[in-house]
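**Q** Mind looking at a prediction? Sequence and model below.
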Amino acid sequence: MSKAEDERNRQAGSFGVVADAYERGRPPYPTDAVTWLVPVGARTVVDLGAGTGKLTRALRRPGRKVVAVEPSAEMRAQFARVLPEVPLLHGTAESIPLPDTSADALVCGQAWHWVDPERAVAEAARVLRPGGWLGLVWNDRDVSEPWVAELDQILRGYAAAPTEDRQADRLGRPFEPVQSRDFRWKHLMTPGQILDMVASRSYVITLKPETREELLGRVRALLDAKHPVEMPYVTKCYRARLS
């Protein structure tokens, strides 16, 4: 395993230790984005890499069964506290603990860049019913807002985000060509929630403690100076139908 792959795996497995901050600081997903990702007639939807259930909450609707799949025990504990009535399974995108052709849609929020795409695509195709949809979604901070650009500059100065090859636009067979769409929106947040959002990033979690505290101190100073009350996001969505 290369040094880059080792670091990537270390970051991918880091979220459990900040599951509570993840729940407090990570944004939800806008309704119009989720409506676009999941077909109207879907009755069984799987949330891959469900985390603390941020996307799961948006996927739920009358007449629809949502099943969550999450590898981290700490994340599952937070999920079970918030959504105790939703079925929650230990698994990954490469090994989904569900029968063949058992879901109408699979949706992966904020996590596809951590998976082995070849194995995950094959597994998604196994679990989906013919004509089912695979949806991938990321909430990205909108750096066209000046203070968000300053925040991004601070983060890059201390803890450059891992290079993400999301591979969302080239799933390949047996899926049809990928469709994509962006949704711009704003999320009301307190300074404390913004700090939790920063603290729950994998590349911040894995910093040395003294470096992490220095970074968070600079973020606090920025928030004190700018007094933001909302975070602008661009929610980037991708979907593909199983042939």
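**A** The structure has been received and is ready for your questions. Residues are numbered from 1 along each chain as shown.

**Q** Please count neighbours and contacts with C-alpha atoms only from this point.
**A** Noted.

**Q** How about the contacts made by Ser95?
**A** For Ser95, the set of contacting residues under the criterion of Cα atoms under 8 Å, 6 or more residues apart in numbering consists of 120, 123.

**Q** List the residues that contact the residue nearest the centre of the chain.
**A** Within the chain, the residue whose C-alpha comes closest to the C-alpha centroid is Gln110; the distance, by Cα atoms, centre = their mean, is 1.8 Å. Taking Cα under 8 Å, 6+ apart, we find Gln110 in contact with 136-139.

**Q** can you rerun that using 6 Å?
**A** Taking Cα atoms under 6 Å, 6 or more residues apart in numbering as the definition of contact, the neighbours of Gln110 are Trp138.

**Q** what does the helix or strand hosting Ala58 contact?
**A** Of the helices and strands defined by DSSP states H and E, Ala58 is found in helix 54-59. With contact meaning Cα under 6 Å, 6+ apart, helix 54-59 is reached by Pro28.

**Q** Contacts for the helix or strand that that helix is followed by, please.
**A** Note on helix 54-59: by DSSP H and E, the next helix or strand toward the C-terminus is strand 65-69. Residues outside strand 65-69 that contact it (Cα under 6 Å, 6+ apart) are 43-50, 87-91.

**Q** What of stretch 85-94?
**A** Contacting residues not belonging to stretch 85-94 are listed as 67-71, 119-120, 123 [Cα under 6 Å, 6+ apart].

**Q** Now tabulate those in TSV and tack on neighbour count and distance to Val143.
**A** Compiled in TSV, the contacts of stretch 85-94 are given as follows (neighbours: other Cα atoms under 10 Å; distance: Cα to Cα, whole Å):
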residue	neighbour count	distance to Val143
Val67	21	33
Ala68	25	31
Val69	25	31
Glu70	23	30
Pro71	18	31
Arg119	12	33
Ala120	18	31
Glu123	18	35
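
**Q** So which of those residues is the closest to Thr101?
**A** Distance from Thr101 was checked for each of those by Cα to Cα. The minimum falls on Glu123, at 10.6 Å.

**Q** Would you agree the closest one falls within a strand?
**A** No. With DSSP: H, G, I helix; E, B strand; the rest coil as the criterion, Glu123 is located in helix rather than a strand.

**Q** take a look at this one as well, against the first:
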Amino acid sequence: MAVGNHYDSNRPSYTDQAIRYIVDVLSELSPLNRKDLKYDVLELGAGTGKFTEKITSCISQDVKYLASEPSESFLGVLRNKVPSFVDCASCTADALPLPNNSVKLIIAAQCFHWFANHENLQELYRVLVPGGRFVMLWNNKDWSIPWVKSIEDILTQYYDEDTPRAVSYKWKHVIENFSGFSLKNHQLLPGIQMKGNRDFVVGHFSSISVISRLSPEEKQEALAKFYNVLGSSEMTKDLSEIQIPFRTEIYDVEKMVL
């Protein structure tokens, strides 16, 4: 679980405003209760439970909640963190272990770009009840800040052309071209406040998948580049505490009856 623990220690949580949005959606869906309903909420790519932990502290224990995650390293951390009313499962978005029309709300926090394709959307459509919702959200860094842009330029060196990235918005093109979902809301909200010393900031960027999977030598090289940015930027070089600027993006769609 070492990889999962490193990820969990260095990734941002979610704002109260973003959590309230999801809780409000769940409340809106309360009339959709059916006798064949299996879960109120299905969370995809729950990771180590950063989002799961936050939202489950704000909902009733009567809510039937399934947190799914394909990585065993992450799943081990997730299971140790979530409350007892949350079920956990190892599965991927293309093969959900659920009947048709059995979930009211699907959530994908910081992950939909990894599996954004027509086939996976068909599977999500299958398990959602008519009128059910699929809500995606991301903590996006503000790449317009010069020092953050410098780190983004370093990260880009390690990405393959085909590596899915939320900032490419390919996921948005995929969902816009899927006739089974209709857009309910798309908005940008103020992001989480995440700050610390240089080691903390570099630790955060080291938890990004494209860096965490590098060889030890390549990783040390990347981290040295991050430290160089923080030590040379006029915005960060004299600071003992550096804030990583985030914005929260929410994309919310409803299942249409075709």
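**A** Done, it's in. All figures in this text were calculated on a predicted structure; none of them were measured in a lab.

**Q** before we move on, back to that, which of the contacts of strand 65-69 of the first structure are buried?
**A** 43-50, 88-89, 91 (16 or more other Cα atoms under 10 Å).

**Q** Buried residues of the biggest helix by length in the first structure, list them for me.
**A** Using DSSP state H to assign secondary structure, the helix with the most residues in the first structure is helix 209-226. Neighbour counts over helix 209-226 of the first structure (16+ other Cα under 10 Å) mark 212, 215-216, 219-220, 222-223 as buried.

**Q** Equivalent analysis for stretch 156-174 of the first structure, please.
**A** For stretch 156-174 of the first structure, the neighbour count (16+ other Cα under 10 Å) marks 159, 166, 168, 171 as buried.

**Q** ok, back up a step: which residues in the second structure does the helix holding Ala58 of the first structure match up with?
**A** Residues 50-55 of the second structure are where helix 54-59 of the first structure aligns, with TM-score structural alignment as the criterion.

**Q** Okay, helices next: where are they in the first structure?
**A** Secondary structure of the first structure by DSSP H: the helices cover 3-12, 19-25, 31-37, 54-59, 73-82, 117-127, 146-158, 191-199, 202-205, 209-226.

**Q** Burial check on Thr31 of the first structure, number of neighbours?
**A** Number of residues near Thr31 of the first structure (other Cα atoms under 10 Å) recorded here: 12.

**Q** Could you measure from it over to Leu223 of the first structure?
**A** Here Thr31 of the first structure is placed at a distance of 28 Å from Leu223 of the first structure (Cα to Cα, to the nearest Å).

**Q** got it, and Leu98 of the first structure?
**A** When distance is defined by Cα to Cα, Leu98 of the first structure is 44 Å away from Leu223 of the first structure.

**Q** what do you get for Val178 of the first structure?
**A** 38 Å.

**Q** go on, Gln167 of the first structure?
**A** Distance from Gln167 of the first structure to Leu223 of the first structure, by Cα to Cα: 34 Å.

**Q** Could you do Val107 of the first structure as well?
**A** 33 Å.

**Q** ditto for Arg43 of the first structure
**A** Going from Arg43 of the first structure to Leu223 of the first structure by Cα to Cα gives 43 Å.

**Q** cool, and Val34 of the first structure?
**A** In this structure, Val34 of the first structure lies at 30 Å from Leu223 of the first structure, with Cα to Cα as the measure.

**Q** before we move on, what about Ala42 of the first structure?
**A** The value you get for Ala42 of the first structure to Leu223 of the first structure, if Cα to Cα is used, is 42 Å.

**Q** Now the match of helix 54-59 of the first structure on the first structure. Mean distance?
**A** Comparing stretch 50-55 of the second structure with its match in the first structure after superposition yields a mean distance of 1.9 Å (mean Cα distance after the TM-score superposition for the first structure).

**Q** One more: stretch 120-128 of the second structure?
**A** When the first structure is superposed, stretch 120-128 of the second structure averages 1.3 Å from its matched positions, counting by mean Cα distance after the TM-score superposition for the first structure.

**Q** What lines up with Leu215 of the first structure in the second structure?
**A** Taking TM-score structural alignment as the criterion, the aligned counterpart of Leu215 of the first structure in the second structure is Ala222.

**Q** quick one, what contacts that match?
**A** By Cα under 6 Å, 6+ apart, the contact set of Ala222 of the second structure is empty.

**Q** what does the one 5 residues further on give?
**A** Not one residue lies near Tyr227 of the second structure by Cα under 6 Å, 6+ apart.

**Q** Repeat that for the one 10 residues further on.
**A** When contacts are counted by Cα under 6 Å, 6+ apart, Lys237 of the second structure touches 230-231.

**Q** Next, work out how far apart it and Ser84 of the second structure are.
**A** From Lys237 of the second structure over to Ser84 of the second structure the distance is 45 Å, taken as Cα to Cα.

**Q** can you check Val41 of the second structure too?
**A** Relative to Ser84 of the second structure, Val41 of the second structure is positioned 15 Å away (criterion: Cα to Cα).

**Q** Repeat that for Val3 of the second structure.
**A** When distance is defined by Cα to Cα, Val3 of the second structure is 24 Å away from Ser84 of the second structure.

**Q** Between these two, which has more neighbouring residues?
**A** In this comparison of Val3 of the second structure against Ser84, neighbours counted by other Cα under 10 Å, the higher total goes to Val3 at 13 against 10.

**Q** Quick check: Ser200 of the first structure vs Val148 of the first structure, distance?
**A** Using Cα to Cα, which is the criterion applied here, Ser200 of the first structure is 17 Å from Val148 of the first structure.

**Q** I am finished for the moment; much appreciated.
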